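K.L.:
Could you look at this predicted model? Sequence included:
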Amino acid sequence: EVYYTLYDKQEAVQVHVYQGEDPDALRNTEIGKFTVTGLSKVSANNPVTCRLDLDLNGMLKVTATERRTGLEKHIIIDNAMSRFEAEEMSAASRRLRVLFGDTDDRQPPSEDRGTVAEQDRQLDPTRTQAHAVVRRARDMLGDIPPEDQEEVVNLIERVHDALVSGQLDQAEGAANELEDIIFYLEEA
């Protein structure tokens, strides 16, 4: 990824490293930061390239290089994949409680649409099947290995969101993915 300085004669840039899937980096978790100093005293738009290298041991090396001079600084983030696992699992658990009505944070259903469960009974078997898969996944969530929990939570959310918005094809697709994961986990 290439970034550019904002000011003429800018001598330093600060690099922030975030972990997460939200397109807005500030909604993700910051896992490291460092400053590159000694940049060339040139006009704005001096390119600085950032490279991220993740090895099999979960070590993330982030390197920032000034293209003009080759000046390079880096940071190594140990255990980048699981560093904030507890925080992420807590957030995922909160999202699930909200999805399934286990908290007071939920919005009441609109009068014209009813609850998703009521729609489920009124419409077609796709909804019933999707809800059954979500219930199975939710029931076994505590027994799922940490490396698979986030994917399961994300699929549960995708199924729920698709059902609420009436996108049955998407709900069915996400439910099938979730069912495949459940099958794999039950066989393991």
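P.N.:
It's in.
K.L.:
From now on I want contacts and neighbour counts done on CA atoms only, so please keep to that.
P.N.:
Will do.
K.L.:
how about the helices of this protein, start to end?
P.N.:
85-99, 116-122, 125-140, 146-164, 168-187 (DSSP state H).
K.L.:
Identify the residues contacting the nearest residue in space to Phe34 that is not next to it in sequence.
P.N.:
For Phe34, ignoring the flanking residues on the chain, the nearest one in space by CA to CA, 6 or more residues apart in numbering is Val15 at 5.4 Å. Contact partners of Val15, counting by CA atoms under 8 Å, 6 or more residues apart in numbering, are Lys33, Phe34, Thr35, Val36, Ala64.
K.L.:
Roughly how far does Asp180 sit from Arg136?
P.N.:
For Asp180, the distance to Arg136 (CA to CA, to the nearest Å) stands at 12 Å.
K.L.:
now swap in Glu179 and tell me
P.N.:
Glu179 is 9 Å from Arg136, by CA to CA.
K.L.:
Compare those two (neighbour count), which wins?
P.N.:
Between Glu179 and Arg136, Glu179 has the larger neighbour count (other CA atoms under 10 Å), namely 20 against 13.
K.L.:
Indicate which one of the helices of the chain is closest to Tyr3.
P.N.:
Evaluated over those, closeness to Tyr3 peaks at helix 85-99, with 28.4 Å, by CA to CA.
K.L.:
put this beside the first:
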Amino acid sequence: MSTSSYLPASTVVARPAPTARRKPSQGIPPEKRAAVESDKKAKKKELELELEAWYQTSKDLSVELSKKFGRQPEYYLRLMFSNGSKLQASRKPNAFNAWVHHKAKEVNENAVCGSATLLADIQQDSLDDYHKLSQAEKLTYVKELEEERDSRGSSVRLTQRRRKQDVKKVCEQVEDMAIASVSNFSTASS
């Protein structure tokens, strides 16, 4: 079997000119490197102290808002640092979902990873138990699930990076609200 090509064979016309070798960099002297590192550590420590003071001020403000408007301080902290619009739009759990969640945790508590019982099976096996529950018991399951969700949503920001992301997100939301209010004001005045 023969192969034929209609294109000319590629050839190298010229070799690239060799570049002049660079001199190795001198590097930073150890004394200067130590000074730079100590400055960096001092700035980082100062930033952490400033952020901690700001966070403490925010916590104090949330306590004041709690006294003034009657909700828990954690609610206002979530509004300030987490996505407040998402918090307002979140759905509350119903009694059945809270009960199934509790049952699933109970059944799969000691299960090996990958061998958990299916939720549909749990529902099917113990549906009669749900119908026998009193309103008070259903309410306790709902409260339990709400507390678990709250604990997931309002954890302490442990890393510097996460705190920076929180600040950035809050600033973006403030900018969005400012832009929206300016655009609404300009359309209302015209």
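P.N.:
Great, that's in hand. Only a predicted model underlies this, so the values are computations on that prediction, with no experimental measurement involved.
K.L.:
Give me the TM-score for this pair.
P.N.:
Scored by TM-score structural alignment, normalised by the length of structure 1, the superposition of the two chains gives a TM-score of 0.25; 77 aligned residues with a CA RMSD of 5.2 Å.
K.L.:
give me the element Leu61 of structure 2 is part of.
P.N.:
helix 30-69 (DSSP states H and E).
K.L.:
buried ones in that helix?
P.N.:
With burial defined by 16 or more other CA atoms under 10 Å, the residues of helix 30-69 of structure 2 counted as buried are Leu51, Ser58, Lys59, Ser62, Val63, Leu65, Ser66.
K.L.:
what's the following helix or strand after that helix?
P.N.:
Going down the chain from helix 30-69 of structure 2, the next helix or strand is helix 73-81, by DSSP H and E.
K.L.:
list the helices and strands that following helix packs on?
P.N.:
On a contact count with 3 or more CA pairs under 8 Å, 6 or more residues apart in numbering; DSSP states H and E, helix 73-81 of structure 2 meets helix 30-69, helix 84-89, helix 160-189.
K.L.:
cutoff 7 Å now
P.N.:
Applying 3 or more CA pairs under 7 Å, 6 or more residues apart in numbering; DSSP states H and E, we find helix 73-81 of structure 2 packed against helix 30-69.
K.L.:
Return the angle between stretch directions for the helix it packs on and helix 160-189.
P.N.:
50 degrees (axes from the mean of the first three to the mean of the last three CA atoms, to 10 degrees).
K.L.:
Just want the angle from helix 30-69 of structure 2 to helix 73-81.
P.N.:
Going by the same axes, to 10 degrees, helix 30-69 of structure 2 makes 130 degrees with helix 73-81.
K.L.:
packing partners for helix 30-69 of structure 2?
P.N.:
Against helix 30-69 of structure 2 (3+ CA pairs under 7 Å, 6+ apart) you get helix 73-81.
K.L.:
Show me what the helix it packs on is in contact with.
P.N.:
Contacts with helix 73-81 of structure 2, where a contact means CA atoms under 7 Å, 6 or more residues apart in numbering, come from Lys59, Ser62, Val63, Ser66, Gly84, Ser154, Asp166, Val170.
K.L.:
Could you report the neighbour count for Lys138 of structure 2?
P.N.:
When neighbours are defined as other CA under 10 Å, Lys138 of structure 2 has 17 of them.
K.L.:
Show the contacting residues for it.
P.N.:
Shown in contact with Lys138 of structure 2 (CA under 7 Å, 6+ apart): Ala95.
K.L.:
Which of the helices or strands spans it?
P.N.:
helix 135-153.
K.L.:
tell me which residues in that helix are buried?
P.N.:
Lys138, Leu139, Tyr141, Val142, Glu144, Leu145.
K.L.:
The spatially closest residue to the fifth one that is not a sequence neighbour and Glu74 of structure 2: what is the separation?
P.N.:
To tie it back to what came earlier, the one meant is Glu144 of structure 2. Spatial nearest neighbour of Glu144 of structure 2, excluding adjacent residues (CA to CA, 6+ apart): Ala98 at 7.8 Å. Using CA to CA, one gets 22 Å for the distance from Ala98 of structure 2 to Glu74 of structure 2.
K.L.:
Who has more neighbours out of these two?
P.N.:
Remark: of Ala98 of structure 2 and Glu74, Ala98 carries more neighbours, 21 against 15, as counted by other CA under 10 Å.
K.L.:
what number of residues lie near Trp99 of structure 2?
P.N.:
24.
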